[in-house]
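**Student:** quick one, fold the following:
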Amino acid sequence: MEQHLDTQVQREIKKFSHEELKAITNNFSRKIGRGGFGIVYHGYLENQTEVAVKTCTLESTQANKQFLAEVRSLSLVHHKNLVTLVGYCKDGVNLAVVYEYLPRGSLFDHLTGKNSSFSLNWRMRLNIVLEAAQALDYLHTGCGMVHRDVKSSNILLGQNFEAKVSDLGLAKMFSADANSIITLSGTPGYMDPEYQLTFTLNEKSDVYSFGVILMEIVTGEPPILTARESIHIVKFIKQKLATGSIDDVVDSRFEGQYDMNSVWKVVELAMICTRDESANRPTMADVVMHLKDCVQIEEHRQRGKLQPSEKSYMNMSSISTSHSMSVSFAPISR
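**Tutor:** This next block holds a predicted model:
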């Protein structure tokens, strides 16, 4: 498999030596993050193009397999909202992936305040998750691939805050083996509960994880809230919605600059995405369609057709009782 991958990848992307990576990264002097198996460094190619170099420092069979999986996955997929693979290094024990550099960091950094220089408004958050959803839809429908580690820290942002999904190291093809039993992988807080119980993987596991991200962009909170006691964001929002109010969960950094209709729609979509049974979740194609509606609503507000103070409420019974796979949002009465 390894020999086949090397032959395949060499036809499409550049293979770097370890010495070349040392030159690109100025001897690995600037750390910009940490991946699952090593540190990520900033670097410049000879033409001064900025790149990120993700190293693999664990000399284990699992690390080697995941490295090879990421190289293979990135070399086979091409979408404007997926991180572009520039090259890779497999030089003895030195393993690394070289990909485009995204200067704005991750969605998670902005939501948690780690990147405090700029606060993402509601419209920007909607655009980011829409673009990320389009990338996942492409993986599912165009590539027959499950990402397996969808989370806000794996949504990277370009200079103009365009979103690109990264870290395909855990990705697995499911077109011919959709429900195979595999090793449990993912990140706590984002993992599909059905997958954790059954070890059965399909694309709806990504949908669950994406539903958690939708809750993050509404609340500005991480998947596991620890202010008083540890509580998962899905349970937290369900408790708030049980009172019929959503105001308490909306990120205060918005300062009221949003249309409540679009917020409700995103919350409802998030609740459907995070249903316990995967069969009752929408597809990523459905998610893309409804996020486009949410973006359009917010665009109308920003053009002055809706006032930020206007609030409306939808019947939440469809969230808690409906088990239909159809995802539809009726017009919200004012």
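**Student:** drop to CA atoms for contacts and neighbour counts, all remaining ones
**Tutor:** Fine.
**Student:** and the strands in the stretch 201-334 of the chain?
**Tutor:** Counting by DSSP state E, counting those that start in this stretch, one finds strands in the stretch 201-334 of the chain at the ranges 224-225, 231-232.
**Student:** looking at those, which is closest to residue 197?
**Tutor:** strand 231-232 (17.2 Å; CA to CA).
**Student:** what lies in contact with that closest one?
**Tutor:** With CA atoms under 8 Å, 6 or more residues apart in numbering as the test, strand 231-232 has contacts from 189, 223-225.
**Student:** among those, the buried ones, what's the PyMOL command?
**Tutor:** Entered in PyMOL, the line below selects the buried ones among the contacts of strand 231-232, by 16 or more other CA atoms under 10 Å:
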select buried, resi 189+223+224
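**Student:** reformat the contacts of strand 231-232 as JSON lines; add distance to residue 15.
**Tutor:** Listed next are these as JSON lines, based on distance: CA to CA, whole Å:
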{"residue": "189", "distance to residue 15": "35"}
{"residue": "223", "distance to residue 15": "37"}
{"residue": "224", "distance to residue 15": "39"}
{"residue": "225", "distance to residue 15": "42"}
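**Student:** before we go on, could you also do this sequence so I can check it against the first one:
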Amino acid sequence: MDHPVLCEPIGIHGYTDPTIENTGGVSHKSDIYSFGVVLFEILCGRAAYIENATDELLAPMAKYQYENNSVKDIIHPGLWNEMSPQALVKYSNIAYSCLEEEPSHRPDINDIAKQLEVAVELQLRRENVVRLSI
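**Tutor:** Sure, this is the predicted structure:
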């Protein structure tokens, strides 16, 4: 079981695990949440937090889009030309799993690493097909 370390959490708005308020501390699953935000930043080509009239956070927006089968609408358009669609789906699945509300439902770093390897393999297969067809 993952027990939070009781401390004053330090973090940047947009990356911080929302469950910290309820638990009063951080855990390695808090880092997993932050990693999911960073992965969505890369996929979407935008910052985790945009300060404007709505103070928009990327994580809740990405979760909403994912849950409504419209995450493709927020992935940076340039990635669709450069990457395997299967790899993009895999990356978005990984990112979403890191943002699970319940920290215990978030994957462990070893599981994330394995899934990232699968995504890279999907991309490499696409690149080999593209190279062979040139």
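**Student:** so what does residue 95 of the first structure match up with in the second structure?
**Tutor:** Aligned by TM-score structural alignment, residue 95 of the first structure pairs with nothing in the second structure.
**Student:** just residue 229 of the first structure next, same as before
**Tutor:** In the second structure, residue 229 of the first structure lands on residue 54 (TM-score structural alignment).
**Student:** residues near that match, how many?
**Tutor:** 7 (other CA atoms under 10 Å).
**Student:** cool, residue 99 of the second structure as well?
**Tutor:** By other CA under 10 Å, 26 other residues sit near residue 99 of the second structure.
**Student:** what sits against it?
**Tutor:** So residue 99 of the second structure contacts 32-33, 36-37, 59, 63, 106 (CA under 8 Å, 6+ apart).
**Student:** return the residue of the first structure aligned against it.
**Tutor:** Correspondence of residue 99 of the second structure to the first structure, assessed by TM-score structural alignment: residue 274.
**Student:** for that match, give its distance to residue 284 of the first structure.
**Tutor:** 13 Å (CA to CA, to the nearest Å).
**Student:** what does residue 165 of the first structure give?
**Tutor:** The spacing between residue 165 of the first structure and residue 284 of the first structure, counted by CA to CA, is 14 Å.
**Student:** same question, residue 199 of the first structure
**Tutor:** 21 Å.
**Student:** mean per-residue distance, stretch 87-96 of the second structure to the first structure?
**Tutor:** After superposition onto the first structure, stretch 87-96 of the second structure sits on average 1.0 Å from its aligned residues (mean CA distance after the TM-score superposition for the first structure).
**Student:** pull out the buried residues from that stretch.
**Tutor:** Going by 16+ other CA under 10 Å, stretch 87-96 of the second structure has these buried residues: 87-88, 90-92, 94-96.
**Student:** quick one: the helices in the first structure, in order.
**Tutor:** 2-10, 18-24, 61-76, 107-112, 122-137, 143, 193-198, 204-219, 233-241, 260-273, 284-302, 317-321 (DSSP state H).
**Student:** which of the ones you listed sits most buried?
**Tutor:** Mean neighbours per residue, mean count of other CA atoms under 10 Å, is largest over these for helix 204-219, with a mean of 26.
**Student:** quick one: list the elements packing against it.
**Tutor:** Counting contacts by 3 or more CA pairs under 8 Å, 6 or more residues apart in numbering; DSSP states H and E, helix 204-219 of the first structure packs against helix 122-137, helix 233-241, helix 260-273.
**Student:** got those as a markdown table, with distance to residue 109 of the first structure columns?
**Tutor:** Shown next, in a markdown table, are these (distance: least, CA to CA, whole Å):
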| stretch | distance to residue 109 of the first structure |
| --- | --- |
| helix 122-137 | 13 |
| helix 233-241 | 17 |
| helix 260-273 | 21 |
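**Student:** just so I know, which of the ones you listed lies nearest residue 14 of the first structure?
**Tutor:** helix 122-137 (23.6 Å).
**Student:** next one: residue 129 of the second structure from residue 10 of the second structure, what distance?
**Tutor:** Per CA to CA, residue 129 of the second structure is found 45 Å from residue 10 of the second structure.
**Student:** ok, those two, which is more surrounded?
**Tutor:** More crowded of residue 129 of the second structure and residue 10, by other CA under 10 Å: residue 129, with 11 against 8.
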